[in-house]
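A.B. asks: what's the 3D shape of this:
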Amino acid sequence: MSDWIKILMGGAATSVLAFATHALTGESYAAGLDDKATAALAASGAAGASVHIAREPSIRRLAILSGDLDDAARSEAKETVSGVSGIAEARWDDEIGSLAKPGIDGLAEAGPSKCQAEVTKAAEADPITFRSGSPYLSPASLRTIDAVAAALKECGSAEVTVEAHTDATGSAAINNSMSQARADGIAAALVERGIAADQLSAKGFGSEKPKVEGTGTAANQANRRIEFTVSGDASDAADAKPEEGE
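C.D. replies: Take a look at the predicted model:
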């Protein structure tokens, strides 16, 4: 086995390990937010209020407040918790009702079609690129991942597959390993930006699914790409009207 292939396989293994580690620490991250939000409340002097982070898969990084406070104190406590880094939103328990209930203001999952459009728009505004033969993510590409993560945070529990593709130049085995390392690296970067690991999967296709046949310059540029495929339960699907006669 050549030194280059050993390096590539090592990079892929590191990416996979990073992604798996993030998946295992999701609960620790939520617990950490619990602690930070509780400390913020205590520092603000909001006696009688408590807070916890929702673990339900359909509502992520939502801080749920409870306690018997007057309106002014409730508003102040909510503002305090909303300002905690890592928390997407804060609500009082009587404002949201059942966490499983769809249609609450701002909490219903976006349908996959809407999410797909927003994620694709974010990804295509400044496409993710890599150094030739490398899974290294440039600062510009990390900014694109920031935008994709922001779009995904509006998608509730929708699942997303990170798909990495290469051109057909070179060894198919190396292309497959490289594309998997790239997909794993992007998934890990999304987890670092607050996307739950259990919403993500990563797949490297190598040159198996070209957009354009051939190995010319134009074909290679088109085929070297990252795509995001959104799927999962959707609130808009529930609202769809059945065809007449069903």
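
A.B. asks: Every contact and neighbour count from this point should use C-alpha atoms.
C.D. replies: OK.

A.B. asks: Quick check: the most centrally placed residue in the chain vs residue 26, distance?
C.D. replies: Geometric centre of the chain, nearest residue: residue 195, 3.3 Å, by Cα atoms, centre = their mean. Using Cα to Cα, to the nearest Å, we find residue 195 at a distance of 10 Å from residue 26.

A.B. asks: now residue 38
C.D. replies: According to Cα to Cα, residue 38 and residue 26 sit 19 Å apart.

A.B. asks: With residue 225 instead?
C.D. replies: For residue 225, the distance to residue 26 - Cα to Cα - is 29 Å.

A.B. asks: again with residue 208
C.D. replies: Distance, residue 208 to residue 26, using Cα to Cα: 33 Å.

A.B. asks: residues in contact with stretch 189-207?
C.D. replies: By Cα atoms under 8 Å, 6 or more residues apart in numbering, the residues outside stretch 189-207 that reach it are 19, 22-23, 26, 86, 142, 145-146, 149, 152-153, 157-168, 172, 175-184, 187, 223.

A.B. asks: go again using 7 Å as the cut-off
C.D. replies: 22-23, 26, 145, 149, 153, 157-168, 172, 175-176, 179-180, 183-184, 187 (Cα atoms under 7 Å, 6 or more residues apart in numbering).

A.B. asks: can you tell me which of these are in strands?
C.D. replies: 159, 160, 161, 162, 163, 164, 165 (DSSP state E).

A.B. asks: want to put them side by side, so please do this one too:
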Amino acid sequence: MATKKTTVLILGAALLATAGCAKKRPEVLPPAPGETGTAAPGTGMNDGNVGTGSVPGSAEDFRRSVQSDTVNFELDSYDIDPTARAILDGQATWLAQYPATRITIEGHADERGTREYNLALGDRRANSAKNYLVARGISADRITTISYGKERPLGGSGEAAWAQDRRAVTVVVS
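C.D. replies: Okay, the predicted model is just below:
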């Protein structure tokens, strides 16, 4: 009887310890990729100056100048493959030109798996991209990461949609 109570207490303590480790969802999520808001006046973005081009060092300039703001991953993977390397090399070159620019790398996963697993996988994907950029000479202080797990799918179900959801997206913050 005493061993049964001891076992129950140990299992209860272990359950409480692991429950405290769960990553909490932020109360307010930033806009999803592709959603655009109105920029502040005078920033050169959305200020009515059609045809003048983007402001150097801006988010628009970044998207226009690099091959892609997104690197994709294989199923259950956060390894940087040759295609991702080429994309991140271009991002690193652009970031080196604008040393005051800060970025956020968003990690994403497809809809399969638990919420907790996908949050952890998205975190590993974002940090994998961050570590690659840091290895290419970009200061880690300029890069923040966030994981959305499976919370922001690009749309649909099926292998083609899931392949697009397995990604890390670089977003210019300032």
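
A.B. asks: hmm, back to that, could you dump the ones in strands among the contacts of stretch 189-207 of structure 1 into TSV and include distance to residue 90 of structure 1 and neighbour count?
C.D. replies: Below are those laid out as TSV (distance: Cα to Cα, whole Å; neighbours: other Cα atoms under 10 Å):
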residue	distance to residue 90 of structure 1	neighbour count
159	23	20
160	25	24
161	29	17
162	30	22
163	33	23
164	36	27
165	39	27
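
A.B. asks: Can I get the residues you listed in TSV including distance to residue 33 of structure 1?
C.D. replies: Below are those laid out as TSV (distance: Cα to Cα, whole Å):
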residue	distance to residue 33 of structure 1
159	23
160	24
161	26
162	27
163	30
164	32
165	36
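
A.B. asks: Now flag whichever of these is closest to residue 9 of structure 1.
C.D. replies: residue 164 (16.1 Å; Cα to Cα).

A.B. asks: After alignment, which residue of structure 2 pairs with that closest one?
C.D. replies: Counting by TM-score structural alignment, residue 164 of structure 1 lines up with residue 107 in structure 2.

A.B. asks: separation between that match and residue 66 of structure 2?
C.D. replies: Distance from residue 107 of structure 2 to residue 66 of structure 2, by Cα to Cα: 19 Å.

A.B. asks: sorry, back to before: when residue 208 and residue 26 of structure 1 are compared, which one has more neighbours?
C.D. replies: More crowded of residue 208 of structure 1 and residue 26, by other Cα atoms under 10 Å: residue 26, with 18 against 15.

A.B. asks: Tell me which residue of structure 2 lines up with the residue nearest to the centre of structure 1.
C.D. replies: Checking TM-score structural alignment: residue 195 of structure 1 goes with residue 138.

A.B. asks: Its match looks like it's in a strand, true?
C.D. replies: No - counting by DSSP: H, G, I helix; E, B strand; the rest coil, residue 138 of structure 2 is not found in a strand; it is coil.

A.B. asks: What is the burial count for the equivalent of residue 98 of structure 2 over in structure 1?
C.D. replies: Alignment note (TM-score structural alignment): residue 98 of structure 2 maps to residue 155 of structure 1. For residue 155 of structure 1, the tally of surrounding residues (other Cα under 10 Å) stands at 28.

A.B. asks: Wait, residue 155 of structure 1 touches residue 113, no?
C.D. replies: No - applying Cα atoms under 7 Å as the test, residue 155 of structure 1 and residue 113 come out as separate, 10.2 Å apart.

A.B. asks: Whatever helix or strand residue 132 of structure 2 lives in: average distance to aligned residues in structure 1?
C.D. replies: Using DSSP states H and E, the element containing residue 132 of structure 2 is helix 115-135. Superposing on structure 1 and averaging over aligned pairs (mean Cα distance after the TM-score superposition for structure 1), helix 115-135 of structure 2 comes out at 0.7 Å.

A.B. asks: distance of the residue nearest to the centre of structure 1 from residue 27 of structure 1?
C.D. replies: 13 Å.

A.B. asks: Please apply the same query to residue 92 of structure 1.
C.D. replies: 22 Å.

A.B. asks: Settle it for me: which of those two has more neighbours?
C.D. replies: residue 92 (19 against 13).

A.B. asks: hey, where'd the helices end up in structure 1?
C.D. replies: 3-24, 26-44, 71-82, 93-96, 112-125, 139-152, 172-192, 217-223, 235-239 (DSSP state H).

A.B. asks: Good, wrapping up.
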